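A.B. asks: The sequence and its predicted three-dimensional model are supplied below.
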Amino acid sequence: MSYLIHRAGDRLVLENTLTGALVGLMVCPSPNESRRMFEYDFGSTESRNSLVNVDGFPDLDYLQFYGVESPDASHYDLCYRDQSWQHLRHLFYAEGKAIGYNANKSPSGSTISPIWQHTPPNEKGSWKLPAWALYADHQNVWMGNRNGLIMALDHQGQINNQFQLPKMTRCLIANEHSIYATCDDGNLYDLAGKLPQAVYNARSDAVSIWYDFLIYGLDYNHDCFHIVDLYGQITQLDAQLQLQWKKQANQGRSWFFQADDDAIYQGHPKGVTAYAIASGKLLWNYDTAAVLCGVLTEDTVIVGTSDLHIYELSKTGDIKAKTNEIKILAVCDGAPYACAISEDQQVFFVADHQGGLYAFNRRGEKLWQQSLSCGVILSMRCVGDRLYGTTTEGTILCFEIASAMLKIPISPLPQPLTSMPSPSASIPKRNRRKQEPAPISTLSSLQTDLQALANPQKAIALARYFQTGQGQYAEGDRFLGITMPEQRKLAKKYRDLGFAEISELLNSEWHEYRLTGLLILTYQFAKATPTQQQAIVDFYLANTHAINNWDLVDVTCQPILGLYLLQCDRQILYQLANSASLWEQRIAIVTTGKFIKHGQYQDTLAIAELLLQHPHHLIHKAVGWMLREVGKQDRSVLLEFLDQHASQMPRVMLRYAIEHFDQPQRQAYLQRSALK
């Protein structure tokens, strides 16, 4: 490691030359003090040759070794209040967020009050437990704090569930299967069951097992998990948590780490970097001050940095020409610790290190600014008309976003918005991204985009894989040869289509048209109001004739029907299970997968009994799959079902249900099967 020395008052501060992060404060020995004696008093030491600019400090000419001291609260106070320390604020802002430093000592000005808040008690003492981890969707809000406590609350602030991890949790993310949390023991935990289950260990061999392994970023997109740790390693796992690739990025403290269908975007102490989602290849890098927070929009990356600025960068860039487009979107009074964007992506919210909370429109005009009285927000999420945040006090806050507050700007932007070249090179004209008009979300343009992606060779392979031949289960189905990620990208682009246009897609002869239409419904449902969700469910059930292959069922029934029925009567599933349609029967059983993740098994077991003697192997596989998921959550429930029904279960169904058993137990159950 090599470090830069900075003078602050009568102290020397160290910066990591590779990552740009704060290392600590130098502790220098007396001129005649031996290294052994110094280490006896101060612990391990570093040698002089690790200091790249030591020759610029004549008072250190005698120095051959030194120690490093971690800053305490008094040093952060000096940084914010002492003129001789202020040039190092950019270092201390980033580290201050990492330790949960609260600069909001005495709120001033207009104070905003949450509609509800909750602070978990600290059973070990009266000190505060900052909470960095936050995830929110239309069903629950999840938070995790420094002690590893994770809580799930509904949108009225009532506690639904809680878990205890061994150490601090920094990240929470969810997909259609479960919710996942990171822990400083190096593990990724699945929280779908009664107890947290460690499902992946991210620990590197380079870090001793005696030390914590800090995961700073976790995202799920493109049907893959993405993880970045403090030591700069980015990892991609597929939905089954199998390793896809790893990349050493050298920039580990990532307060912003998010992916879309094309790239992974990492904010770090030196700026923002984009990597190709398929391979991890470096796409572009842009140097800014330390990135403390960020969000993605359809076309841009918005980040808050330690120089108090909010920047907006284009998602496209050229690493060879070292170019990207960037503009200053807004300026805050303090370092932006957290940000979030409204679901329509027209308003973004920022919380700073002094307890300030701001709302800006996309032009960068300030809509309002308030102060908090309950600490400094470390993480934020926006869901519908609610804004959620977790704080340095360990509190989760819920604010109602009043529409009247989001209309008229209260002050102009401090400086005009202009596109700026990369600091390392000017932008050649040929590399400038021409501003195109916003795409028009029409059915015809979606059909054109789908046809443009057609791949005849893939179409042949897909037709064979999905058994479209005469007498097979998907007889007559036609394929264009478009991959699932490409269809998801288009579904997001055209998610504003109405039911009439989606109906045309569902009645198409092309498989990809129907799948894209159904994917649009899943994206609409995730952001819909209860009334809109009811309409989407009714439309979905009215068009089950178009959900006529197993992938169409499996990708869509849980995000729509399963999510909706969590709080509703489930009689419709039994009607589907008793219908004459193979696909409606598969919808019935696969939908219960959503209930399993919430610890509800009764409907899965009941529908499995109804389909126990079904003649088709696609139902055998689906029932076995759901039974296996029950067993992952509660093995005793599955064993009780198998003890009663294993001898009547089709062999494929039984094999699917017990594939996670050890070999002797699998063989014992297979011997009971009546169907060989």
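C.D. replies: It's in. Numbers count the residues shown, from 1 in each chain.
A.B. asks: Only C-alpha atoms from now on, for both contacts and neighbour counts.
C.D. replies: Fine.
A.B. asks: residue contacts, the spatially most central residue of the chain?
C.D. replies: By Cα atoms, centre = their mean, the chain has its centre lying nearest to residue 219, at 3.2 Å. By Cα atoms under 8 Å, 6 or more residues apart in numbering, the residues touching residue 219 are 173, 225, 226, 227, 257, 258, 259.
A.B. asks: okay, pairing it with this:
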Amino acid sequence: MKFIAHDIGDRFILRNAQTGFIDGIMIQGLPTETPRSFGYDFGSVYFTTDIVNRENLPRLAEVPFFAIEYSDVTYLFQSLNNSSHDDLKNFWLIENKIHGRCFTRPQDTENNVHCTWEYTPENPKGSYKIPASVLEIDREYCYVGNRDGLLSVLNHQGELFYTLQLPSKISSIITSQEKIYIACNDGKIYHLKNQALESIYNARPENNYDYQYIILALCHSKENLVLVDIYGNLTFLDKDYQKQWQLSTSLSHSISLCSDGERIFLGHSKGINCYSCKDGQLLWKHDLTWGVMWQYLTSEELVFGCSDGTISKITPRFQWSTNYVKFSSIAQCQGSSYSGFVNIDTQLIFSCDHYGYFYCFQINGNLILKEYSPFGAILNLKSFNNTLYSTTNKGTIYNFSPKT
């Protein structure tokens, strides 16, 4: 395993060199101990030769070997929330959404979202909350996927219809041509039909033996499917689920994906790339300092939210096959913009952030509503028949109608 190390002063933070994701914090070995004795205390032992950028970090010369502390979220929050390491903070903010994290909000509002109904799946493994980051709505049902691979299907009144258990975390659910598709962290895409799951595509290469093979995003392109995995591979499947082309983008944290049938818009840690559906040719790219968390296509523009809380748009649509596109900022959330969409009828933009705030902006960016989610951070936000549905880091799905 290879790593990219970041020196943040008192510690090194390590990222996976293949995926770009944060692996954890370096636990440094001492010259007076052996790798074997060090491994008894801290597990797997690595050497500085495993760090690809070691020549740029003189302090690593003092480190004979190291282990990784994987779960110190508090330290990462304290170190990165107010740090000058914007590149590292950007990765961390994107991963917060993937892992379903919410952070203490500033005390600037006591207005809470008023729920019509709420539902939290039972957790037979304990009393702790399991984040539900995936949500899809169709004419009949709400489909909710959580971190433990539980699929809950509810009607629009919040009544549970049935549940199914998948092998790993559910990363995406989409509806396409009256079909329901589910992407799972076992590397497979499933078709849901008659309350049963059928595996239709396996994204994992034969020579990959990772514990998980994560599909970061899935979308439909007319009757076809498009997916992107944690290694940055963008794949186009035809209506028979056969791979038509695959492109290695070398882009990390590509958690946002959408298509208008002719073009594919891939949001990643440093901006948006636009590709042709026909052959995967890069049509244009727009570089950003912060990562793209979500995208929403309208007939005229592409609206998207970023890890720094900005909401922006790219226009005009008739130029999307060329590089003559215009970028402009619209609005600003207080925290990282986890999810959002545009209501075309009312010309309103709805979004939510990692503090648990819910926002409603006019299309010109004027803020008309800011409320707090009573169930933690909203990880996914959808609309159906002028009511809103959300999933949260506490595992709750709830329905509400904001007073806009």
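C.D. replies: That came in fine, so what should we check first? On a predicted model such as this, the values are computed, not experimentally measured, just so you know.
A.B. asks: Okay, and the residue nearest to the centre of the first structure sits in which element?
C.D. replies: According to DSSP states H and E, residue 219 of the first structure maps onto strand 215-221.
A.B. asks: Over to residue 142 of the first structure?
C.D. replies: Element membership of residue 142 of the first structure [criterion: DSSP H and E] is strand 141-145.
A.B. asks: Likewise for residue 181 of the second structure?
C.D. replies: Per DSSP H and E, residue 181 of the second structure falls inside strand 179-184.
A.B. asks: Tell me what angle the helix or strand following that strand forms with strand 179-184.
C.D. replies: Toward the C-terminal end, the helix or strand that comes next after strand 179-184 of the second structure (DSSP H and E) is strand 188-193. Angle, strand 188-193 of the second structure to strand 179-184, by axes from the mean of the first three to the mean of the last three Cα atoms, to 10 degrees: 150 degrees.
A.B. asks: And the helix or strand following strand 188-193 of the second structure, what's buried?
C.D. replies: Per DSSP H and E, the first helix or strand lying C-terminal to strand 188-193 of the second structure is strand 196-202. Applying a neighbour-count criterion of 16 or more other Cα atoms under 10 Å, the buried positions in strand 196-202 of the second structure are 197, 201, 202.
A.B. asks: Save these as CSV, and put in distance to residue 118 of the second structure too.
C.D. replies: Listed next are those as CSV, based on distance: Cα to Cα, whole Å:
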residue, distance to residue 118 of the second structure
197, 26
201, 33
202, 34
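A.B. asks: quick one: which of the residues you listed is nearest residue 99 of the second structure?
C.D. replies: residue 202 (22.9 Å; Cα to Cα).
A.B. asks: Please name the residues that touch the aligned residue in the first structure for that closest one.
C.D. replies: Residue pairing (TM-score structural alignment): residue 202 of the second structure is matched to residue 201 of the first structure. Residue 201 of the first structure is in contact with 186, 187, 188, counting by Cα under 8 Å, 6+ apart.
A.B. asks: Out of these, who's the most crowded?
C.D. replies: Ranked by neighbour count (other Cα atoms under 10 Å), those have residue 188 at the top, with 25 neighbours.
A.B. asks: was I right about it contacting residue 182?
C.D. replies: Yes - using Cα atoms under 8 Å, residue 188 of the first structure is in contact with residue 182, at 4.7 Å.
A.B. asks: Count the residues that sit near residue 107 of the second structure.
C.D. replies: With other Cα under 10 Å as criterion, residue 107 of the second structure counts 6.
A.B. asks: how much space is there between it and residue 376 of the second structure?
C.D. replies: To residue 376 of the second structure, residue 107 of the second structure is 14 Å away according to Cα to Cα, to the nearest Å.
A.B. asks: And residue 109 of the second structure, by the same measure?
C.D. replies: Residue 109 of the second structure is 14 Å from residue 376 of the second structure, where distance means Cα to Cα.
A.B. asks: And these two? Which one has more around it.
C.D. replies: Shown here are residue 109 of the second structure and residue 376; by other Cα under 10 Å, residue 376 has more neighbours (24 against 11).
A.B. asks: Surely the more buried one and residue 391 touch.
C.D. replies: No - using Cα under 8 Å, residue 376 of the second structure is not in contact with residue 391, being 9.4 Å away.
A.B. asks: any chance you could map the strands in the stretch 451-600 of the first structure?
C.D. replies: Assignment of strands within the stretch 451-600 of the first structure using DSSP state E, counting those that start in this stretch yields no ranges at all.
A.B. asks: can you give me the helices in it?
C.D. replies: Ranges of helices within the stretch 451-600 of the first structure are 456-465, 484-493, 499-506, 511-526, 530-542, 550-557, 563-565, 571-577, 582-591, 593-596, based on DSSP state H, counting those that start in this stretch.
A.B. asks: Give me the helices and strands touching the last one, please.
C.D. replies: In terms of contact count using 3 or more Cα pairs under 8 Å, 6 or more residues apart in numbering; DSSP states H and E, helix 593-596 of the first structure is assigned the packing partners helix 617-633.
A.B. asks: what's the strand holding residue 142 of the first structure in contact with?
C.D. replies: 129-136, 150-155, 168-172, 390, 394, 396.
A.B. asks: after that strand, next one along is what?
C.D. replies: Using DSSP H and E, the helix or strand that directly follows strand 141-145 of the first structure along the chain is strand 149-153.
A.B. asks: Name the SS class of residue 639 of the first structure, please.
C.D. replies: What DSSP: H, G, I helix; E, B strand; the rest coil gives for residue 639 of the first structure is helix.
A.B. asks: Distance check, the spatially closest residue to it that is not a sequence neighbour against residue 79 of the first structure.
C.D. replies: Excluding its sequence neighbours, the residue lying closest to residue 639 of the first structure (Cα to Cα, 6 or more residues apart in numbering) is residue 631, at 7.7 Å. Residue 631 of the first structure sits at a distance of 54 Å from residue 79 of the first structure (criterion: Cα to Cα).
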